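Colleague: Build me a model from this:
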Amino acid sequence: MSQLSKVKSRRKFISPVFHLQTKDEDGEHITEDVIKNVKQTGKLNLSSRHLASVPEKMFKIYDVRDKNEVNVDYSRNIREEEAWWNIKPLTNLDLSSNVLTSLPDKISMFQDLAVLNLQDNLLTMLPPEICELTRLTRLSLNRNKINKLPKNINQLTELRYLCISHNCLECISKNISDLVMLEMLDISNNIISKLPPGIGFLVRLTELNVSNNKLTELPPDIVNLRALLKLDISHNNIEHLPEFGELRKLQIFYAQHNDIQEIPSFRSCEQIQEIYLGNNFIKEIPLEFCEVMCHLKTLELRDNQIESVPSEITNLVHLTKFDLTNNDITELPFTMGLMPHLQILKLEGNKLRQIRPDIIQGGTNRILKYLREKISEEDLKTLNVPSDVSYDNRTYPDRFSMKNGNILNLAMKNIAEIPDECFHEAKKAEVHTVDLCKNKFTAVPLGLKLISDLLTELNLSSNQLKEVPEFLKDFTKLKFCDLSNNYLNSLHESFSSMVSLRELILSNNRFGKIPECIFGMTGLEILLLNDNKVEQIPMEGLKELKRLATLDLSNNNLHQIPPELGNMIQLRCIELRGNPFRHPRPAILGQGTESILSYLRDKIPR
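Modeller: Presented below is the predicted three-dimensional model:
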């Protein structure tokens, strides 16, 4: 036998890695059980079926004339759930994660469709008939190869959610401004160079993501999006930003990796909590910014050209994270040591003269302590702060002072208990924020129960707590909880019911593992567990946190990082430095979150 014939004879035993299904094989996924379920629920899930085409049988599910697809029973023994008057129309269709290259124009026959998921396919265009699905409220098209949207997309007037990320779009039609019901628009990771001027008409928009495009500017009417909560313009080529004062509800602003030269004005943005401006060309922090950003909690200005930090930065009294990594700063105002909520201060990569490198490497607490020790009597008088920084004034606020801002603020009062009368007054004032940081509490005040149905923010950091009582689970509206700088080593398992919690800070405690209750907090977006004794990352639990965007596990006892962590692509910030693992190497860690996740994904066994 020749050498060539031997090769041919072996080929039939080789199983291909991927087999492109035929139309008949695609149709086999529409079984009698599937048809029955569709008619009972109105939902059809064909996700991850390796479909190369949309099954023809799908369009005959409701066709009573086709005897091969539907058995009509005219007897009186028909089941109630199978009766024609109880059949539900198709409202939810999931065709995601297949290899579809086209969508049949017959899709328009499903006039009751409210949800259509086409993400993770190979679509290059959409049929114009898709615009006839006028009841659509949710359309997912991300991760395809679409280079153009249908001209009549403005007919989808009921659309609330539109995701077209990771495609090949070069422009967005101005007709998109007619989708006035839109609440979420994601057009990130395309090659768009300009946004349509009418985007300001989308007045119900709460989230807009235009990151990873080729934008050089933002349209002026973007400030008309007064319902906007989250704006992401990161990874573009934008040089100048408009004044964002009209975006009064804005809470999170991402603008990293652009060409921005000045911090824009955020005057009147009283609800903003997080600003990310890293990797730009910013040279200074404006005084006006320090005066109006008193509610800000996170400020990221890493990899810019900032030369100095104004002493007015202490006006940012709620700031918890301040990242100034890799700038040109030579000095810091010593009064920064008095910022009551600052938990993370990053200064690596600067040219600081007054702070030794070993102090910077010692972490935030050591830096702040050093700065406090350097404060002069003159500075203290200017700030109207007593020299021992003990804040001995123990006067509890009354109802009327708490009513202004709906906050009970007893930070740095050097107290160990609070009278119940204070919480009764807080309830009458409808307090939703309680700040008890930097005191001497050994137990969580029981009086907090009185406002459990009101509380959205709770700060108990820098106290002497060894445990957190179970009644905290009853705080169903709690979104922010800071328990850092205490003596905690566990959390009650019932806390898993706190699904409204968005940010949980457990830094500088004694946790030997990530508390299991955290994996039930499905609304969690920020988790800070740095400076503990955590030894491993349980991926089975962590992957349940689908909304997690920030994860800080720096300065723990992690000996290895599971490669599966790289699959959590929703993470925008991950900190792993200060652990005894060998991989990823420090060089990888220094390249940022995307590089870390990419490195870990490459290590997943295939």
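Colleague: alpha carbons only for contacts and neighbour counts from here, please
Modeller: Will do.
Colleague: Which of the three states applies to I153?
Modeller: Put simply, I153 is helix when judged by DSSP: H, G, I helix; E, B strand; the rest coil.
Colleague: Next, work out how far apart it and F471 are.
Modeller: 50 Å (CA to CA, to the nearest Å).
Colleague: Which one's more surrounded, these two?
Modeller: Using other CA atoms under 10 Å as the criterion, I153 and F471 rank with I153 on top: 21 against 14.
Colleague: all strands of the stretch 201-350 of the chain, in order?
Modeller: 207-209, 230-232, 252-254, 274-276, 298-300, 321-323, 344-346 (DSSP state E, counting those that start in this stretch).
Colleague: now these in TSV, with distance to A443?
Modeller: Shown next, in TSV, are those (distance: least, CA to CA, whole Å):
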stretch	distance to A443
strand 207-209	39
strand 230-232	36
strand 252-254	33
strand 274-276	30
strand 298-300	28
strand 321-323	26
strand 344-346	25
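Colleague: Save those as JSON lines, and put in mean neighbour count too.
Modeller: Listed next are those as JSON lines, based on neighbours: other CA atoms under 10 Å:
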{"stretch": "strand 207-209", "mean neighbour count": "19"}
{"stretch": "strand 230-232", "mean neighbour count": "19"}
{"stretch": "strand 252-254", "mean neighbour count": "19"}
{"stretch": "strand 274-276", "mean neighbour count": "19"}
{"stretch": "strand 298-300", "mean neighbour count": "20"}
{"stretch": "strand 321-323", "mean neighbour count": "19"}
{"stretch": "strand 344-346", "mean neighbour count": "19"}
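Colleague: One more sequence to fold, the one below, so I can look at both together:
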Amino acid sequence: MSRRGGNKFANRRPGPGFQARESEPPVPAGLIKTARKSGQLNLSNRQLTEVPQSVWRINVDPPEESHLNVSFNASDRWWDQTDLTKLILASNKLQCLSEDLQLLPALSVLDVHDNQLSSLPCAIGQLLNLQKLNISHNKLKELPDELWNLKSLKSLHLQHNELEQIPENIGQLVHLEELDVSNNQLLTVPNTLGELSSLLQFNLANNKLKSIPSEISNMRSLKVLEATHNELECVPPELAKMASLEQLYLRHNRLRHLPEFPSCKFLKELHVGNNQIEYLGAEHLKSLSAIIVLELRDNKLKSLPDEIILLQHLERLDLTNNDISSLPYVLGNLPKLKSLLLEGNPLRAIRRDIINRGTQELLKYLRSRIQEEPTGQGDNSSATAMTLPSESMINMYAMATQKVLEYSDRKAIVVPDEVFDASEGAPITTVNLSKNLLTEVPSRISGLKTTVTDVNLGFNKLSSVSLELCTLEHLIHLDLRNNILTSLPMEIKRLQRLQTIILSFNRFKEFPYALCHIPTLETILISNNQVGSIDAFQLMQLDKLITLDMQNNDIMQVPPELGSCINLRTLLLEGNPFRNPRAAILARGTTAVLEYLRNRIPT
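Modeller: Reported below is the predicted structural model:
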């Protein structure tokens, strides 16, 4: 780093008449010069104990070169400089900010997180253009009244300080969209928070709150409410009126009852683990029509109601460490459920080996236990009024009304041509050929390529995937579980609309990276194979991948780069021989695993 004035006297000792001054890293002249043009100055992580005057006065004093008898080109004319709008002073050793802060009235972003500030100057109230203020990770015990003059603020980060209260004047920040007061010493929060009608994200986690004011329900725009690690014994019923709420985190509190959410039609994630909830009833589930993630781990639940079937969009259900002894069989009919976590429950009616096979096998078992009317395979009792007697093997009704070509559980070695003949002219969208003895994919399946979106070839004897299957370019869901597949052809990448593929219980020794050329993939289930390694860099190409199940394989090492797959909501790695991440980290869920991996990416 070059120092202003050169190093001519750098090695000269101070004489008797001089006092040695503690050296402090200066702000390079080049940074100041660049900031005058760009309006942005980043001084983070420079060991600063105070902000140099040249920063506060950057828009007030002309640069030193303006006093010289030189001519300026267009890029160096100081009188054409840009007002500073963004100032980052994060990760230094600042104990205070000067009142000269008022000399930067154009600031829209001020970031002073990770310092040693115990107070803020009153002058901060004069930054009327400020939209984002980050003063987290400091030592603030109180906030100046002038802070509430900042009516343009959209983002306010106050987390990791020593605040014991939030002033009622916070309700004046009516344009605030993001507020984080987590990891403080808050015992209460003011009712005036309800006046923040523009707020989208609100984080109250890791405080000492025993209650949340009912006025919070007036936050009509709120999408994410985080109140984990508090002392809440209940939440106000008014919370159910928050129609825009999408994610609610209430983990690690003292809740005994699950709230009811009759108006939260958009609630997608509900996290209430580590509480004392003993009962879950139909009244709690009937309004959660949009729920995708329901996390109930570490509670005292003894049962689930049959109304769990109402959660038709549910993808992840975490019931770890409860007192559940049996499951409702209808759970097996949840169409989108990909992750069902049950460890730590005294389940008696389901064998442990079934649970250990993974979610899909468990759901299959539950479906098999549902008492249904016998279908009468192969006899006339199964023929409907629209089924021709000579074609009792073919469900014409399903073809005509449900657009389904159904020929499953026949122990068939081949699919008769008559089945495909009967489908001609019908807009078939679903093909179910599961539970047979097929050794290859029927070639005539390619005749359905213009309409079919869902194919089930599970529980057969397939050793390879034919190119005919790869012509189904409208395919969205493909089920190939319980076969003897060892690989997929590169032509599989033609399925450019595929969202879900199930490859569990096959014989893959290598991950089929041909799938990484299908950008629409959201779910890959490849548990119970023999996959020995993961190439994280190839998986990172799948930026829409939400669920990856690689349980019960032979993975010896999990690459840290897998943590960069930030869109993953469900990552299942249990049952592999790797040592890290440890089982305790895996048990904390996908977010904890990804964070663990990211922290170990080499820099």
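Colleague: Report the TM-score for the pair.
Modeller: The TM-score (TM-score structural alignment, normalised by the length of the second structure) is 0.73; 510 aligned residues with a CA RMSD of 4.1 Å.
Colleague: about what we covered before: for S193 of the first structure, find the nearest of the strands of the stretch 201-350 of the first structure.
Modeller: strand 207-209 (14.2 Å; CA to CA).
Colleague: Pull the number of nearby residues for L498 of the second structure.
Modeller: 25.
Colleague: ok, it - contacts?
Modeller: 474-478, 518, 520-521 (CA atoms under 8 Å, 6 or more residues apart in numbering).
Colleague: Leaving out the residues flanking it, which one is nearest to it?
Modeller: Of all residues not flanking L498 of the second structure in the chain, I476 sits nearest, at 4.1 Å (CA to CA, 6 or more residues apart in numbering).
Colleague: So that neighbour sits against Q499, correct?
Modeller: Yes - shown here, I476 of the second structure and Q499 form a contact pair, counting by CA atoms under 8 Å, at 5.1 Å.
Colleague: Just tell me what L301 of the first structure corresponds to in the second structure.
Modeller: Correspondence of L301 of the first structure to the second structure, assessed by TM-score structural alignment: L296.
Colleague: who's in contact with that match?
Modeller: 271-274, 317-320.
Colleague: Check these and tell me the two furthest apart.
Modeller: Among the contacts of L296 of the second structure, N274 and L317 lie farthest apart (CA to CA), at 14.6 Å.
Colleague: ok, which stretches of the stretch 51-200 of the first structure are helices?
Modeller: Assigned by DSSP state H, counting those that start in this stretch, the stretch 51-200 of the first structure shows no helices.
Colleague: The stretch 351-500 of the first structure now?
Modeller: Under DSSP H, counting those that start in this stretch, the stretch 351-500 of the first structure gives helices at 357-361, 364-373, 377-383, 399-403, 420-428.
Colleague: in the third one, what counts as buried?
Modeller: For helix 377-383 of the first structure, the neighbour count (16 or more other CA atoms under 10 Å) marks L380 as buried.
Colleague: how far does it sit from the chain's center?
Modeller: 40 Å (CA atoms, centre = their mean, to the nearest Å).
Colleague: same question, the last one
Modeller: Going by CA atoms, centre = their mean, the spacing between the C-alpha centre of helix 420-428 of the first structure and its chain's C-alpha centre is 34 Å.
Colleague: ok, so what distance separates the aligned partner of A52 of the first structure in the second structure from D111 of the second structure?
Modeller: Structural correspondence for A52 of the first structure with respect to the second structure (TM-score structural alignment): T49. Look at T49 of the second structure and D111 of the second structure: by CA to CA, they are 16 Å apart.
Colleague: One more: S44 of the second structure?
Modeller: For S44 of the second structure, the distance to D111 of the second structure - CA to CA - is 9 Å.
Colleague: what's the overlap in contacts for these two?
Modeller: 88-90.
Colleague: Can you flag which of these belong to strands?
Modeller: Those of the shared contacts of S44 and D111 of the second structure mapping onto strands are I88, per DSSP state E.
Colleague: Compare the shared contacts of S44 and D111 of the second structure and tell me which has the most neighbours.
Modeller: Ranking the shared contacts of S44 and D111 of the second structure using other CA under 10 Å puts A90 first, with 24 neighbours.
Colleague: Correct me if wrong: it contacts L117.
Modeller: No - if you go by CA under 8 Å, A90 of the second structure and L117 don't touch, sitting 11.1 Å apart.
Colleague: which stretch among the strands of the stretch 201-350 of the first structure comes nearest C171 of the first structure?
Modeller: Nearest of the strands of the stretch 201-350 of the first structure (CA to CA): strand 207-209, 14.7 Å.
Colleague: equivalent range in the second structure for the closest one?
Modeller: Under TM-score structural alignment, the match for strand 207-209 of the first structure is residues 201-203.
Colleague: what separates the matching stretch from the chain centre, distance-wise?
Modeller: Counting by CA atoms, centre = their mean, stretch 201-203 of the second structure comes out at 15 Å from the chain centroid.
Colleague: C517 of the first structure - how many residues pack around it?
Modeller: C517 of the first structure has 17 nearby residues by other CA under 10 Å.
Colleague: In contact with it, which residues?
Modeller: 491-496.
Colleague: Whichever residue in the second structure pairs up with E80 of the first structure and Q81 of the second structure: what is the separation?
Modeller: Residue pairing (TM-score structural alignment): E80 of the first structure is matched to A74 of the second structure. Going from A74 of the second structure to Q81 of the second structure by CA to CA gives 11 Å.
Colleague: who has more neighbours, those two?
Modeller: Set A74 of the second structure next to Q81 and count neighbours by other CA under 10 Å: Q81 wins out with 19 against 8.
Colleague: what's the distance between that one and L280 of the second structure?
Modeller: Q81 of the second structure is 63 Å from L280 of the second structure, where distance means CA to CA.
Colleague: Which stretches in the stretch 201-350 of the first structure count as helices?
Modeller: Under DSSP H, counting those that start in this stretch, the stretch 201-350 of the first structure gives helices at 287-292.
Colleague: Quick check: nearest residue in space to whatever residue of the first structure lines up with K336 of the second structure, chain neighbours excluded?
Modeller: Under the alignment (TM-score structural alignment), K336 of the second structure pairs with H341 in the first structure. Sequence neighbours aside, T320 is the residue nearest to H341 of the first structure in space, at 5.2 Å (criterion: CA to CA, 6+ apart).
Colleague: Aligned to that neighbour, what sits in the second structure?
Modeller: Aligned partner of T320 of the first structure by TM-score structural alignment: E315.
Colleague: Against L294 of the second structure, how distant is that match?
Modeller: On the measure of CA to CA, E315 of the second structure and L294 of the second structure end up 8 Å apart.
Colleague: Check L310 of the second structure too.
Modeller: Taken as CA to CA, the span from L310 of the second structure to L294 of the second structure is 13 Å.
Colleague: Can you pull the residues that touch both of these two?
Modeller: Common contacts of L310 of the second structure and L294 (CA under 8 Å, 6+ apart): none found.
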